[in-house]
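Asks: Sharing a sequence plus its predicted fold:
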Amino acid sequence: MAIDEHLSRFEAQYRPQINACLANDVSADVDQATLASSMQYSLNAGGKRLRPLITMAVLKTLGHPIDATNMKAICAVELLHTYSLIHDDLPAMDDDDLRRGEPTNHVKFGAGMATLAGDGLLTLAFQWLVDNQLPPHTKLALVSELAKMAGPAGMVAGQADDIQFENQRLPLAKLQTLHRHKTGDLISYVVSAGMIIADDMSAQPYLDRFGQSFGLAFQIYDDILDVTSSANQLGKPVHQDDNKNTYPNLLGLKASYQALHDTIADGQAALSDMQTALSIDTTLLSSFFSYFQV
């Protein structure tokens, strides 16, 4: 499956705007030079910007504009996502030395400064959710949703399970819960963020299902790539999950591919149902599934 042309055009239009916001606005909010360099090192090291792009795609799908009033709120999730990567790479966690083809933050700046860079990005994300021209009720809803989805009932809980159950074989239902928290909850957030910013919850049942399916597919796909790709292809170490709970380790590679196909099909069905029920064109959101090259 090649990247869909709708997604390619959308990325070409909006990824530069995301990168400009991240490159230009962070330094104004940091008061320590080395800390700023450490934060920007990881934040500006590349990346697909998939999470803010999904929020933008939801806004587009719902007919809501993307402009200066909501750009920082849209991009805040990328600050938080980058913090999670910095901390995930630390010696106390995965102890990885390569991320996006470059030395990880703690290799470049030391574990202490890398930890603080992650702390800075995490807290700055919430600042950006309120440091904008959105209505107060919208800001409050975004802060509440991100805190739940990224915090100890969401992404952090998934990371804790990942550590606690290393070298233990979880049943499929518990593996799905781990994945939903570790990766899926932040994807669910960015879908919800689009609805919150647009102040339009009419498609919530369909978009919630899309977000949950996309988040699970993302983690299954990442598990598969750890087995099938090289470090040069991924820009990070591979075969790191041998002792962890992953789909290939539990089900084998063939069944993992089938689970990925089934999960994608469920997300596509949710969008098809949405288009039928609400007469809303979901072509752009559907194109995001072409990210999974299977």
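Replies: Received, thanks. Numbers count the residues shown, from 1 in each chain.
Asks: Could you use CA atoms for every contact and neighbour count after this?
Replies: Fine.
Asks: And the helices in the stretch 101-250 of the chain, which stretches?
Replies: In the stretch 101-250 of the chain, helices defined by DSSP state H, counting those that start in this stretch lie at 105-109, 111-130, 136-150, 155-164, 172-179, 185-198, 204-228, 231-234, 247-251, listed in chain order.
Asks: how close does A12 get to D262?
Replies: The gap separating A12 from D262 is 29 Å, by C-alpha to C-alpha, to the nearest Å.
Asks: Looking at these two, which has the bigger crowd around it?
Replies: Neighbour totals were compared for A12 and D262, and D262 leads with 14 against 10 (other C-alpha atoms under 10 Å).
Asks: Compute the inter-axis angle for the strand or helix carrying the more buried one and helix 204-228.
Replies: Using DSSP states H and E, D262 sits in helix 253-278. Relative orientation of helix 253-278 versus helix 204-228 (axes from the mean of the first three to the mean of the last three C-alpha atoms, to 10 degrees): 160 degrees.
Asks: which secondary structure elements does helix 253-278 contact?
Replies: Counting contacts by 3 or more C-alpha pairs under 8 Å, 6 or more residues apart in numbering; DSSP states H and E, helix 253-278 is packed against helix 204-228, helix 247-251, helix 283-287.
Asks: redo that, cut-off 7 Å
Replies: The elements that helix 253-278 packs onto, with contact taken as 3 or more C-alpha pairs under 7 Å, 6 or more residues apart in numbering; DSSP states H and E, are helix 204-228.
Asks: try it against this one:
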Amino acid sequence: MRGGLPCFGEAGDPLHPFVQRLIKARFLQQVENKHDIGGCQMADHWIENHKRDSWRRQAKASGYRARSAFKLKQIQERFNLIREGDVILDVGCHPGGWAQVGMELVGETGFVLGIDLEPCQPVEGALLLTGDITDPHTQERMLTELNGRPLNAVVSDISPNITGKWDMDQAVAMTLVAQVFDFALPLLCKGGSFTTKLFQGVGVEELIVAVKPFFSDVRRYAPHASRNSSSEVYLVCRNFMPWKAKTFAVREAYETALNLKLGGDDVDEGPEIIKSSFSVRRKKSE
């Protein structure tokens, strides 16, 4: 276990049928595309690239805690999502690179609230909490800290506790993103934005369909600071339109659509096996 989260694939570890269908679909996609994603090979390749990563060196030279800071800067340059005085929710804030950039953008009159399973060193002007965003107690604490202030922007660079099994990691990551939408959308102000990392694969199109009704513009964007070998892409949702929403149940809409696509039975509500597998954090090196 890492970070208090289970490692799947061991004897006796059950998998919810919904996740099983995601994994099967992802496996078939890999076979079709002839992708080699062996865990050891991926790890060796990542370590080698990490050593010669120019963005990592630039982050260190610029005083940012992670190379991922440049991803948010490039997203901001392209879409101008964050303004001075804004209230921002940074989901998966460890180690603090996005919070640093966020505070630069919102200034002294703004506010950055971060949440992560892993404790994060303070960032001046920001409030970085430790907890699981899918846990009701953590959500209550976040609401208390916001004190009724609506969010202008949600930025999320979250990923699950990486197992090296791409099909499992991608399936869990997609469901996690949907859960974050469910929590944050009711807090987002009119015209607000929601930006989140996705891993390309099964379910991406279904998630986009699920969130499109809430925003006037939804598109995918790959910052230059993302690794060339990475399958990550950012979903940038702009101009939130709350009056168009009958419900904010993004996860339900996403899972229903994907379940129909995969030809399975109805998805049970709140499968614990999915809920317990989330690591709401950003790796220090990302």
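Replies: The structure has been received and is ready for your questions. Owing to the predicted nature of the structure, the values given are computational and were not obtained by experimental measurement.
Asks: How close are the two chains, by TM-score?
Replies: TM-score of the superposed chains, computed with TM-score structural alignment, normalised by the length of structure 2, equals 0.28; 131 aligned residues with a C-alpha RMSD of 6.2 Å.
Asks: still on that earlier bit, for K72 of structure 1, which of the helices of the stretch 101-250 of structure 1 is the nearest?
Replies: Smallest distance to K72 of structure 1 across these (C-alpha to C-alpha): 5.7 Å, for helix 111-130.
Asks: Can you spell out which helices and strands pack onto that closest one?
Replies: helix 33-43, helix 71-89, helix 136-150.
Asks: Most tightly packed of these?
Replies: Stretch with highest mean neighbour count among those: helix 71-89 (a mean of 23; mean count of other C-alpha atoms under 10 Å).
Asks: Name the next helix or strand downstream of it, please.
Replies: On the C-terminal side of helix 71-89 of structure 1, the nearest following helix or strand under DSSP H and E is strand 98-99.
Asks: give me the number of residues near K51 of structure 2?
Replies: Neighbourhood size, K51 of structure 2 [other C-alpha under 10 Å]: 10.
Asks: ok, it to L129 of structure 2 distance?
Replies: K51 of structure 2 is 30 Å from L129 of structure 2, where distance means C-alpha to C-alpha.
Asks: Over to D217 of structure 2?
Replies: Computed as C-alpha to C-alpha, the D217 of structure 2 to L129 of structure 2 distance reads 30 Å.
Asks: Which residue of these two possesses the greater neighbour count?
Replies: L129 (24 against 13).
Asks: re the thing from before, make CSV from the helices and strands packed on helix 111-130 of structure 1 and add distance to V130 of structure 1 to it.
Replies: Below are those laid out as CSV (distance: least, C-alpha to C-alpha, whole Å):
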stretch, distance to V130 of structure 1
helix 33-43, 20
helix 71-89, 7
helix 136-150, 5
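Asks: closest to A270 of structure 1 out of those helices?
Replies: Comparing these under C-alpha to C-alpha, the one sitting nearest is helix 136-150, at 21.3 Å.
Asks: tell me the angle the closest one makes with helix 155-164.
Replies: Going by the same axes, to 10 degrees, helix 136-150 of structure 1 makes 10 degrees with helix 155-164.
Asks: Packing partners of helix 136-150 of structure 1?
Replies: Against helix 136-150 of structure 1 (3+ C-alpha pairs under 7 Å, 6+ apart) you get helix 111-130, helix 185-198.
Asks: Kindly calculate the angle that that helix makes with helix 185-198.
Replies: Using the same axes, to 10 degrees: helix 136-150 of structure 1 against helix 185-198 is 170 degrees.
Asks: How about residues contacting helix 136-150 of structure 1?
Replies: F126, L129, V130, G154, M155, V156, D185, L186, Y189, A193, I196, I197 (C-alpha atoms under 7 Å, 6 or more residues apart in numbering).
Asks: Please, which helix or strand holds the spatially closest residue to G194 of structure 1 that is not a sequence neighbour?
Replies: For G194 of structure 1, ignoring the flanking residues on the chain, the nearest one in space by C-alpha to C-alpha, 6 or more residues apart in numbering is T55 at 4.7 Å. Here T55 of structure 1 sits within helix 50-61, counting by DSSP H and E.
Asks: Check E145 of structure 2 too.
Replies: helix 136-146.
Asks: Which helix or strand lies directly C-terminal to that helix?
Replies: Counting by DSSP H and E, what follows helix 136-146 of structure 2 is strand 151-156.
Asks: what's the next helix or strand after that next one packed up against?
Replies: Using DSSP H and E, the helix or strand that follows strand 151-156 of structure 2 in sequence is helix 166-184. Judged by 3+ C-alpha pairs under 7 Å, 6+ apart, helix 166-184 of structure 2 is in contact with helix 17-33, helix 250-262.
Asks: which of those helices is buried the deepest?
Replies: Mean neighbour count, computed with mean count of other C-alpha under 10 Å, is highest for helix 250-262 among those, reaching a mean of 19.
Asks: tell me the angle it makes with helix 166-184.
Replies: Going by the same axes, to 10 degrees, helix 250-262 of structure 2 makes 140 degrees with helix 166-184.
Asks: what's helix 250-262 of structure 2 packed up against?
Replies: Judged by 3+ C-alpha pairs under 7 Å, 6+ apart, the packing partners of helix 250-262 of structure 2 are helix 166-184, helix 204-211.
Asks: just checking, which of the helices of the stretch 101-250 of structure 1 sits deepest inside the structure?
Replies: Of all those, helix 185-198 carries the top mean neighbour count, a mean of 25, counting by mean count of other C-alpha under 10 Å.
Asks: tell me the angle of that one relative to helix 172-179?
Replies: 50 degrees.
Asks: contact partners of helix 185-198 of structure 1?
Replies: Counting by C-alpha under 7 Å, 6+ apart, 51-52, 54-56, 58-59, 64, 138, 142, 145-146, 149-150, 154-155, 201, 207-208, 211-212, 215 sit against helix 185-198 of structure 1.
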